[in-house]
Structures are given as structure tokens and as C-alpha cells.
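J.: Below are the sequence and a predicted model for it; my questions follow.
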Amino acid sequence: MIPQFFARICAASLLALAFTASPALAEDWAPEVFGRLQYDYTRSSGDESGFDLDRGELRTGRIGLSAKRGDTKLKAELALNNDGNAELTDAYIKQALGKSGWDVRAGQFKTQNSLDEQSSGRFLVFYERAAFTDAFGFDRRVGVQLENRGQRHSVYAGVFAENANDTAFAGGHAAAVRYVFTPVQTESRLLHFGVSLRWREAGDADFRYRQRPVSHEAGAILATPKFASDDLFGGVEAAWIDGPVWLAGEYGQLRANRTAGPDATYAGGYTEAGYVFGGRRTYDHNKFRRPEVARPVTAGGPGALILAARADWLDLSDRAADGGQLTTFTIAADWFATSHVHAGINLYRAEADLGSTSSGLAPAFAAYRLAGGMSEDVTGASLRIQFDF
């Protein structure tokens, strides 16, 4: 990890110095430095298992550089992980293919799956994404993608190896495609429909599927054994915005295939609704963007308050590999002092029917399952303070 850490720091530093040291080069490429800091505090507990979490963490610390010249765009970003080491998040070059309307992107970035997953964590009102996006392993990978983003129709299709922070070419592969239709898209109104597929093949180890009870700091409350050599995901998504109001929902299904023995089918989804007092939810490039604050505190205003609710579910129960079921209800309140500074709270109740194995579960849930426990409910609250630029 140490050599990789210094290599990434040096690469980012050299790129930044190249732009800052040469005014002509900086003017030619129009570089921008960006970053974020997120601090989370969570207090949650289980009804039966003895699970208890009372902890704060620097959830995300990131710094990056983007630059654009003509039809070419570069982006590189480093993040501080939970171990205190730097990891590469996005690092790619994007090039327009003449006047065809198509772009090609090469490097490391997320596969195009799920509206919730594509929307930046800077702009999410619910501090954890939908359970199925984590359980089904949506992630960043090294790959090449073709993109055609139109006013009403958009298409993304790519092929990928593995994550650059692991061994990028250790044998795992993936292919993903997403189509988005926006029949209504104005400054204050939106109607969005999308569908996506992803196939991936395991590299050195088979896939397992598991999920935490909401909090990033909690261990898994649902888990399957490691058994799948490859899987296929299909999902649909929809969203509606009308000024300060929005609705969104998704449904996804995954077919997990094993080399020998029966395959398994899992599913998940969510429905959410929210209202922005003193602003509105925004959308661009086929994902939710930064909320608009009508009167930020820096201009003598009250900022914007977002209230929202979400029902989220994940079904990992299948006779071939039973990981259990999870249903979560979350209420969110987020105050944006400005569009770049906000603080808020998520209150949640996660209700789990445990699967047939304790393997892969957090210690408290594993011990409870081994003692014969079959269901567990977790209640909690997460606070967040965030600044980005």
C-alpha cells in the first residue's frame, strides 16, 4: 500500500504543479481543483443481539483536479480511506468523437448502474445509498466506455477490468450498459426513466452478497456465503421533480451463478420523496445534482431545508444461498447553509430477517444468529457535517 500511496500522491502533485507552474498551460486547459470533507456521527443499537454503535468518523476526505481543453477532459481524484491511506477514486480521460455525438471515456470510474449510485454523495439527502447498490457491489473499475448523452435519450456502454486500488487485471471482468429517457427536462421540472444491465465475472475469489444496517460503520447484518462465479444485474429507475418536490424509485434484480450447484436470484429497491424549503432539487447529466439554495446564509438568507423519507428493501433470501431480508425506513432533515455547506440528520429503523448462515456477519449479529436468533431490528441516527468546493 505504501508504494501505491506515494505513487498516487506524486502523480496528482505533478499534475497540479504542471498546471500551476505554467500560466499558459493552465489557461489552455482551464484546470479546477475540487474536494470535500464529510464527518459522520452515528448512534444505533439492536433490539436483541447486543449490537451497539456509538462512533464518529471522517467519512470522506477527497481532493482532485479536473481540466478541459476543447473536446478533451481529464479528471483525477484521491480519497482518504478508513485506514488512513490514499485511494484512487476517479481517474480518466474523456474524448468527444468528432461531431458524432459520442464520447469515449477511458480510465477508472463507476459502471453506469442505478440513479442513486450515479448521484454524487455530496448531494445525497440519505447518507447511505440504497441497500441493493452496496449488496450487489456497484463500484469503480478500470475500463473503457462509450457515451451518447442527448436532450431526451442517453446511452452508456462499457467494458471493465477490476478496481485500480486492488489488482486491476487479476482476472475479474465486467460489462455495463445504461439507457436514460427524459421526456420532460426543464430548469424546474423533470421526468426521468432509466434501465441498466451489468454482467461481471469474479477474479481470485467468488462473490458474496451482504449489507449493513444503514450506517457505514456498522458491520453486515445480512450475508451470503462466497459462492458466485459471475452474476447479472438488471435494474429500472424513475424520478420526478417539480420545483421543490421530488419523487424517485428503483428496482433491481440480480442472478448469481455458481460453477456447480443451483444459482440464486436476489432483488432490492427503494421509494423516496422529499421537499426543499427555500430551494429546489436539481438534475443534470442523468443524475441528481447539487441542491439550489435560493437565499444562502452568506447572502443574509436562511439557507434551504430538505425534508425527505425513504422506504428501502433488500431480499437476499434464496434456497440456493439464503442471506436474509432487510427493510429500512429513513427520515432525513438536511440544512444547506449554502449549496456547498450543509449539516443534517438521518433517523432510521432497519428490520432484518436473518439468513441461514452467520458467515460474513458482524460479530454481534453472528453470535446472535449462532444462538438461534432469526430476526433483528436496528434503530439509529446519523449526523453529518459536510463542506465541499
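T.: Looks like it came in fine. Computed from a prediction, not measured in an experiment: that's the story for all the values here.

J.: Going by C-alpha atoms from here, please, whenever you check contacts or count neighbours.
T.: Will do.

J.: Neighbours of Ala238, how many?
T.: Here the count is done by other CA atoms under 10 Å, and Ala238 has 20 residues near it.

J.: Also Gly300?
T.: 8.

J.: State the distance from it to Phe336.
T.: 13 Å (CA to CA, to the nearest Å).

J.: repeat for Phe277
T.: 10 Å.

J.: Common neighbours of the two, please.
T.: Residues touching both Phe277 and Phe336 (CA atoms under 8 Å, 6 or more residues apart in numbering) are Ala304, Leu305, Ile306.

J.: can you pull the contacts of Asp40?
T.: Neighbouring residues of Asp40 by CA under 8 Å, 6+ apart: Gly56, Glu57, Leu58, Arg59, Ser382, Leu383, Arg384, Ile385.

J.: How far does the helix or strand hosting the second one sit from its chain's centre?
T.: According to DSSP states H and E, Glu57 maps onto strand 52-69. Between the centre of strand 52-69 and the centre of its host chain there is 13 Å, according to CA atoms, centre = their mean, to the nearest Å.

J.: adding another structure so you can compare the two:
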Amino acid sequence: MKNILFAPGLVLAAMPLAAAPAIAQATPPAASETARELAAMRAEMARMAARIETLEAELAAAGDAPAAVPADDAPAAADPANAQAEGVSGGAPAGRGGTTIRWKGAPVIEGEGGWSFKPRGRLQIDAGTIAAPAATGAEDGFGSEIRRARLGVEGDIPGGFGYKFELDFAGGEVEIADAIATYGDGGLTVSAGQHNTFQGLEELTSSRFISTMERAAFTDAFGFERRVGLSAQYAADGWLVQAGVFGDNADDLSNRNWSVDGRLVAMPELGGAQLHLGGSLHYAEYESGTTLRYRQRPFVHFTDTRFIDTGRFAAGSELGMGLEAAAIAGPFHAAAEGFWQKVDRPGALADPTFFGGYAEVGLFLTRGDTRGYKRGVFDRVKPASPVGEGGFGAIQVNLRYDRLDLSEAAIVGGTQDGYALSLVWTPTDHTRLMANYGRMEYRGAAIPAAGGERSYGVDAFGVRAQIDF
């Protein structure tokens, strides 16, 4: 291209030089002044031609050298993981001035000094049916709902600080799910704000990763929920210690209710299997005049019918104790928990101790898949052969027995024995489809059937579509 641009100049320079001899021969001595002017022009043209050749050589040399880039525009050092996320092998992540962007279900923006920012969210859509004895008059049949619709952000701040904030828009209302400020140093993490208390494996495992559509019955019945508080946890090699002081849920403040919660977990690996052994304690003190109510839905959330219910009763405090165990070995996993909730009632009233627990086994039917586990809870399943990469995703089948006993010390809330089967398809890391069937057997049910009968069975079937980032 450069030769093409300079060729016209060289041609124009050569034209007067070629014509000069003819002009000199035809010019008489009186025109010697004209000859001198032509000679000056020839000299000037020669200098121009030499300059053009010099510029052409300089431009040719510049074209072979890398272009200079201002310091602020220079790319960060190549990160193979980031390059893969951007779809470019061996390339550098997008960014300016040390800022990088990588993909982890959503863009993670990381800046100099330890700053990071990541949007997060989940959407769970449920539908299904409930079949109860007609004589109960209970509302059953088809139901559906948006179970969870959460949006939020999380990230890091220089100095070891972090944050997480998430809102839930399900049910036509906006509620705070998490609102946490954290500080971390090595294995220690201190958290302040609304977050989970430490009441067992099932409760602390995210709803994105549980093996049935709803958690074990006792977790809802005993009022496990996020609360505003200050907590600390320390994770060492194979151990996890968690403890905190909490008020109430953000939507229920302000009051004088408070609780202390703690959990200890051992996480050893044995012969390639991940083991989990833990225990938890919960103590809550309630302000004068407080009443409690323990109850639970029949295996699905899209109904407000509860066949097991204590009704409201006065309470001054409660003491909870839990035991938990789990194992993961390749495609197989097993888990079990038991939780005892003792309530201190005012005056001479007897103090009941209620019980809830479950036992579960699960198996992946697809080769190479296993249940995720991280820092004392079940974690994300990452299919070995996901959809979109030539695979079918991960398929898992689970069996569960779930018991809840709310009858004790003159309080007759009933007992529920649940038998559940779930089929979980995980096409990709961040998508999930579930189908659950549950059979609940009740004794002392809160809703009587014909003739006052309170022992009967209820069937529930549900499906869920889920996406998270």
C-alpha cells in the first residue's frame, strides 16, 4: 500500500527531468536564465525523491514493530481461566487498568487491591397436586407458585472485607433474604447482618442444592430462618466451628427476642469418601407474652393447608439440640439428622420436647457425577457431561424418610411420617429440574376427617424448574 501511495510522486518528479534535455537544445543563449531555473528544479526534485525513499524505508520498518500502547490500556497478565470464560484460548480477560471480568454463572468483576462485584440470583417455579381425604374438607388439588425469585449482589472489599445483599420477590412481596457484611482472615470469617443461624446440615444447605423440593419438615416447623445478628466461624483442616448471637428476622424487628446458636462439624475424608459429622445447639429467649406455633405443610409449599399443627401456646424460651451425619462416595450419598426442640412454658405448665428428623439415600445414574460438598454443607452438582457440551447432564434419584412429632406434654399437634421419592435432572451447573412424590401418614392430625378420625394419609406431587447465577 505504501509503494502505491508514493508511486505517483515519483512519476511526477521524473517527468520534468526527462523533458529537460529537449528544452535545453531548443533554447537559445538568450534563454540561459530559463535553463538555470530548470536546473534548480531538477535539484529540488532529486532532493524530494531522496526524501520520499527515506520516509518509505522508515514506514516499512515501523510496520514490522508492535504498536505502542498507553500504560492504562495495557492488558492484564493472561489468565487461562478467564480466557476460557471469554471463549478465547490463552487470551487476557477484558478490562482496563487491572480490572478483569470472568464468568461464574454471572460476570465477576475484579479490580485492583481486592475489589470484586458479582450479581447473583435464583428463580424456582413450582407446580403440583395434593390429594387429601375428601372428608377432611381440606383444600387440595392443583397448585403452583413462584417459590423463590431472588436478586442480589456479592463481592469483596480491600482489607479482607466482603458483602452480600439479596432480596426475594416471590409471593408478591419484597423481603430481605441476606444482608451481610463480612470480614475474613485466613480460616476466620466474621459476619454481621441478616444471615442463617447454625441449625444443621439441611437448613444451611442452599435451596439450590437440596435433594427434595422442600427441606425436612422440622426445619420449617421449628421456625429456622435467617436472623439479624453477629457471628463467627472458623474453618481448619477437616473442622468447622460456628457460633453467633442473633435477634429476630429483619421483618419482625424490633423486639426483645434473642438467641445464641452454635455448630461443630468434622469433615474427614476416608478412603476417597467425604464424611460429615456434626452437632448444633440453639437457645432462644422470648419477651413476655410471646406465643409460638409449630406446624408444617405436606411436602410442598404451594398450599397453606397444614395437617400437623400445635396451635399457639405461651413460651418463655426454647432449647434446641441437633445431630447430623452424611457421607459422599462417588455417585452415592447418605444423610441423616435429628433435632429435639424443648420449650419452656410459663408457670406450672409442662414443658414439651418435640422431635424432627430424616434419613436419606441418593444415587447418580449418570457416569462421573457426584454430590457437591463444601465447608460443612452440600454444594453445587457439576455434571460431568453437561447439556450443550455433547452430554445429557446429571440424573439423580433420592429416597427419604421424614418424621415430625408435635405431640407432647398436653400439646397435641400430631405426628407426620413422610416417605418421599425425588428425581433430579441437572442439565448444566446452573439449571435444575425436579420431580417429587411424597406420602404423608398422619396420626392426631390437626384437621379431622369423617367421624372425627385424625389418622389418615395425604399424597403430594410436585415439579420444579430452577435456574441460578
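T.: That came in fine, so what should we check first? These numbers come from a predicted model, not from an experiment.

J.: Superposed, what's their TM-score?
T.: The TM-score (TM-score structural alignment, normalised by the length of structure 1) is 0.86; 354 aligned residues with a CA RMSD of 2.1 Å.

J.: aligned partner of Ala67 of structure 1 in structure 2?
T.: When structure 2 is aligned by TM-score structural alignment, Ala67 of structure 1 is paired with Gly155.

J.: Show me what Ile146 of structure 2 lines up with in structure 1.
T.: Matched by TM-score structural alignment, Ile146 of structure 2 corresponds to Leu58 in structure 1.

J.: Its match and Tyr39 touch, don't they?
T.: Yes. With contacts defined as CA atoms under 8 Å, Leu58 of structure 1 counts as touching Tyr39 at a distance of 4.5 Å.

J.: Excluding residues flanking it in the chain, which one is nearest Glu128 of structure 1?
T.: Using CA to CA, 6 or more residues apart in numbering and skipping the chain neighbours, the partner closest in space to Glu128 of structure 1 is Val214 (6.2 Å).

J.: Report the contact partners of that neighbour.
T.: Shown in contact with Val214 of structure 1 (CA under 8 Å, 6+ apart): Glu128, Ala131, Thr328, Tyr348, Ala350.

J.: again with Phe288 of structure 1
T.: Contact partners of Phe288 of structure 1, counting by CA under 8 Å, 6+ apart, are Leu115, Ser119, Ser120, Phe123, Arg281, Thr282.

J.: Tell me the spacing between the residue nearest to the fifth one when sequence neighbours are not counted and Phe123 of structure 1.
T.: Distances taken as CA to CA, 6+ apart place Pro291 nearest to Arg281 of structure 1, at 4.8 Å, with adjacent residues excluded. Remark: distance between Pro291 of structure 1 and Phe123 of structure 1 (CA to CA) = 7 Å.

J.: higher neighbour count, the two?
T.: Neighbours were counted for Pro291 of structure 1 and for Phe123 using other CA under 10 Å; Pro291 has more, 23 against 17.

J.: aligned partner of that one in structure 2?
T.: Under the alignment (TM-score structural alignment), Pro291 of structure 1 maps onto Val381.

J.: Ok, Ala220 of structure 1 next?
T.: With TM-score structural alignment as the criterion, the equivalent of Ala220 of structure 1 in structure 2 is Arg306.

J.: I'd guess its match is in a strand, am I close?
T.: No. The assignment for Arg306 of structure 2 is coil, going by DSSP: H, G, I helix; E, B strand; the rest coil, so no strand is present there.

J.: can you count the residues close to the nearest residue to Tyr41 of structure 1 once chain neighbours are set aside?
T.: Nearest residue to Tyr41 of structure 1, sequence neighbours excluded (CA to CA, 6+ apart): Gly56, at 4.0 Å. Neighbourhood size, Gly56 of structure 1 [other CA under 10 Å]: 15.
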